[in-house]
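Asks: Got a sequence here, can you build the structure:
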Amino acid sequence: MNAPVGAELDRLRAKAQSDHRALRGRIDRLSDDAIDLILRDARSHYAWTDTPIPEGMLEEIYEIVINGPTSMNTLPARFIFVKSKEGKERLAKSLKPQNVSKMMGAPVTAIIAQDMNFWHELPFLFPHEDRRHLFDGNDAYCEDTAYRNATLQGAYFMIAARAVGLDVGAMSGFSNAIVDEEFFAGTTLKSNFLCNIGYADETALFQKLPRFEFDQVCSVI
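Replies: Next up is the predicted model:
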C-alpha cells in the first residue's frame, strides 16, 4: 500500500483535523453513567447466565477495539473467540482448577494473543515510513512491542465489551505454554491473557476490593 502524497495527503490531513474538531464539538466528555459502566462501577465477573451473545456483537466489539492507539499502529493483538464445547475443553487443559468453571460457564472466552511477526504488516499499517528494519533480527524489541501493545488492545477489548452491554472477567491463572501448544503450535502467535465475556450472574460477586487514593500513588512534578 502506497502512502498518500501531495494534494491527496493534504486533503486527508485536513479531513482528519476537521473530523476531530467535529467530534469534540459533538461530544465533550462521556456521561458519568457511561464512565460507571465501563470502569468506575464495573466489576470483574466469575459466573454467567446462559444468555447468548447476540449475533454480530463480537464483530462490533472488534470494530471498536481496532481503533485504539498502538505504537506505530502495529496492532499486534490477535483474538481467538472460544465458544464450542470442544474448544472450551481444549482451553480447560491450561487453567488452574479454580478457573475452569468460570471459563466453561461463559458464553465466549477470548484468547488475547500477540503475533510476533506483526512487523511484517507495517507496509500496510504504517505506509508513510518503512520501519521494518527496527524489528528485523531484533527479537527483544519485537517481544517488548508485541506484548505491550497487545496488552493495550486487550484492555481496549474489555472496555469495548462493557461499552456494548456485556460483562467481562479477565483471567491470568493459566499456562501460556499449554495454550500456545494447544492453539498456536507452528504459528507466530503467543497467548497473552484470557477474558470471559457474556452476561454475568451477579450473585457470585463479593464486595469491591480497595483502591488507592490519588495522593498514595500519583505525583505531579
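Asks: contacts and neighbour counts: CA atoms only from here.
Replies: Fine.
Asks: how about the helices in this structure?
Replies: In the chain, the segments counted as helices under DSSP state H are 6-26, 32-35, 57-65, 85-92, 97-105, 122-125, 139-163, 176-183, 214-217.
Asks: Please name every helix or strand in contact with the second one.
Replies: Counting by 3 or more Cα pairs under 8 Å, 6 or more residues apart in numbering; DSSP states H and E, no packing neighbours are recorded for helix 32-35 among the helices and strands.
Asks: And the helices of the chain: which comes nearest Leu205?
Replies: helix 97-105 (12.5 Å; Cα to Cα).
Asks: Just give me how far the closest one sits from the chain centre.
Replies: 21 Å (Cα atoms, centre = their mean, to the nearest Å).
Asks: Spit out the contact partners of Gly198.
Replies: Counting by Cα atoms under 8 Å, 6 or more residues apart in numbering, Gly198 touches 48-49, 51-53, 106-108, 166-168.
Asks: What residue, apart from its backbone neighbours, is nearest the residue most central in space within the chain spatially?
Replies: Nearest to the geometric centre of the chain sits Gly154, at 2.1 Å (Cα atoms, centre = their mean). Nearest non-adjacent residue to Gly154, counting by Cα to Cα, 6 or more residues apart in numbering: Ile112, 6.2 Å away.
Asks: how about this one, so we can line them up?
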Amino acid sequence: MPSPLNDAALDQLFREARTYNAFLDKPVTTEQLHQIWDLMKMGPTSANQLPARIVWCTTPEAKERLAGHASDGNKDKIRHAPVCAILAMDIDFHEHLPWLFPHTDAKSWFDGDEEGRKVSAFRNSTLQGAYMILAARAVGLGCGPMSGFDNDALDKDFFADQPKWKSNFICTIGYGDEESVYERSPRPDFDTFNVIL
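Replies: Okay, here's the model as predicted:
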C-alpha cells in the first residue's frame, strides 16, 4: 500500500513550488523531456484517451515563431525560456483507443460525435497538462503555464499538417529564477470552497 510522501516531496510538488516568469541560463536536456513524458503519461485519463499532444520548442527559431502568436506580456517569457511546451489536444484521439483501451470498443463511443470528442479532449488534455507540470517539478524543473496567445493562429502555424490538433495552453520549462516569482496569491482554507455531504 502506498505511503504518504515526505514533506520535502510535498514541498517540491506543491507547497513551495511556484510559477516562474523567468529561468536561469541552464539548458534542459532532451532526456529530461522524455522523463517528463514518461511520468505524465501515467496519470489517469478517461478510457486512457491520452489526447494531449506536445510540441517542445527548444530552439531560438521555434520559440520566436511561438512568441509571434503570444500576447505582449508573454513574448519574452517564451523567447528566454530553455523550453516552451505547446500542450495541445487531438480531437481524433478516439482513433487510438483500439490499442490504448483494448478492454472494449471505446472508439465507437466517440465515432460521429466530434463535439463530444472536443469536450473530452479538452478535459483530459488539461489533466495531462497538470500532470506535465507536476512531472517537470518532480524531475527538478520549474514551469510557467500561460494562456495569452492566439490559439487559431498558433494552430494554423504549428499544426497545419495535423488539423485535428488544437492548442490548449503553453508552458515554459526550465530551472526557475527565484527572482521572477510574484508574492504568492491567496490560497483559501478548506471551508471556503469545499462542501462535504
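Asks: Can you give me the TM-score here?
Replies: Overall, the chain-to-chain superposition scores 0.97 on the TM-score scale (TM-score structural alignment, normalised by the length of structure 2); 196 aligned residues with a Cα RMSD of 1.0 Å.
Asks: about what we covered before: how about the residue nearest to the centre of structure 1, what's its partner in structure 2?
Replies: When structure 2 is aligned by TM-score structural alignment, Gly154 of structure 1 is paired with Gly129.
Asks: ok, its match touching Leu87?
Replies: Yes - assessed by Cα atoms under 8 Å, Gly129 of structure 2 is found in contact with Leu87 at 6.6 Å.
Asks: What is the burial count for Arg53 of structure 2?
Replies: Using other Cα atoms under 10 Å, Arg53 of structure 2 has 20 other residues around it.
Asks: Wait, it touches Leu87, no?
Replies: Yes - the pair Arg53 of structure 2 / Leu87 is scored as a contact, 6.1 Å apart, by Cα under 8 Å.
Asks: just to revisit the earlier point, show me what the residue nearest to Gly154 of structure 1 aligns to in structure 2.
Replies: Alignment note (TM-score structural alignment): Ile112 of structure 1 maps to Leu87 of structure 2.
Asks: wait, doesn't its match sit right on Cys57?
Replies: No - counting by Cα under 8 Å, Leu87 of structure 2 stays clear of Cys57, with 10.9 Å between them.
Asks: which part of structure 2 lines up with the longest strand anywhere in structure 1?
Replies: Using DSSP state E, we find that the single longest strand of structure 1 is strand 189-198. Taken onto structure 2 by TM-score structural alignment, strand 189-198 of structure 1 occupies residues 165-174 there.
Asks: By how much does that stretch deviate from structure 1 on average?
Replies: Mean deviation of stretch 165-174 of structure 2 relative to structure 1 after superposition (mean Cα distance after the TM-score superposition for structure 1): 0.4 Å.
Asks: so who does the alignment partner in structure 2 of Val100 of structure 1 touch?
Replies: By TM-score structural alignment, Val100 of structure 1 lines up with Lys75 in structure 2. Residues near Lys75 of structure 2 by Cα under 8 Å, 6+ apart: 67-68.
Asks: Let's see that with 10 Å instead.
Replies: Going by Cα atoms under 10 Å, 6 or more residues apart in numbering, Lys75 of structure 2 touches 63-64, 66-69, 148-149.
Asks: Out of the residues you listed, flag the one nearest to Leu10 of structure 2.
Replies: Taking Cα to Cα as the measure, Gly148 is the one of the contacts of Lys75 of structure 2 closest to Leu10 of structure 2, at 29.3 Å.
Asks: Identify the residue nearest the closest one in space, chain neighbours excluded?
Replies: Nearest residue to Gly148 of structure 2 in three dimensions, chain neighbours excluded: Ser71, at 5.3 Å (Cα to Cα, 6+ apart).
Asks: Quickly note the distance from the one you found to Ile78 of structure 2.
Replies: Taking Cα to Cα, to the nearest Å as the measure, Ser71 of structure 2 and Ile78 of structure 2 are separated by 10 Å.
Asks: the more surrounded of the two?
Replies: A count of neighbours by other Cα under 10 Å puts Ile78 above the other of Ser71 of structure 2 and Ile78, at 30 against 13.
Asks: so that one touches Thr59, yeah?
Replies: No - in this structure, Ile78 of structure 2 is not within contact of Thr59 by Cα atoms under 10 Å, at 11.0 Å.
Asks: Overlap in contacts, those two.
Replies: 65, 84.
Asks: I figured the match of Gly154 of structure 1 was touching Ala52, is that so?
Replies: Yes - in this structure Gly129 of structure 2 lies within contact range of Ala52 using Cα under 10 Å: 7.7 Å.
Asks: Now the common contact residues for these two.
Replies: The contact sets of Gly129 of structure 2 and Ala52 overlap at 86-88, 168 (Cα under 10 Å, 6+ apart).
Asks: out of these, which is most surrounded?
Replies: Using other Cα under 10 Å as the neighbour criterion, Ala88 leads the shared contacts of Gly129 and Ala52 of structure 2 with 27 neighbours.
Asks: Now do the contacts for that residue.
Replies: Taking Cα under 10 Å, 6+ apart as the criterion, Ala88 of structure 2 is in contact with 51-55, 121-122, 125-126, 128-129, 151, 155, 159, 164-170.
Asks: can you do 8 Å?
Replies: Taking Cα under 8 Å, 6+ apart, we find Ala88 of structure 2 in contact with 52-55, 125, 165-169.
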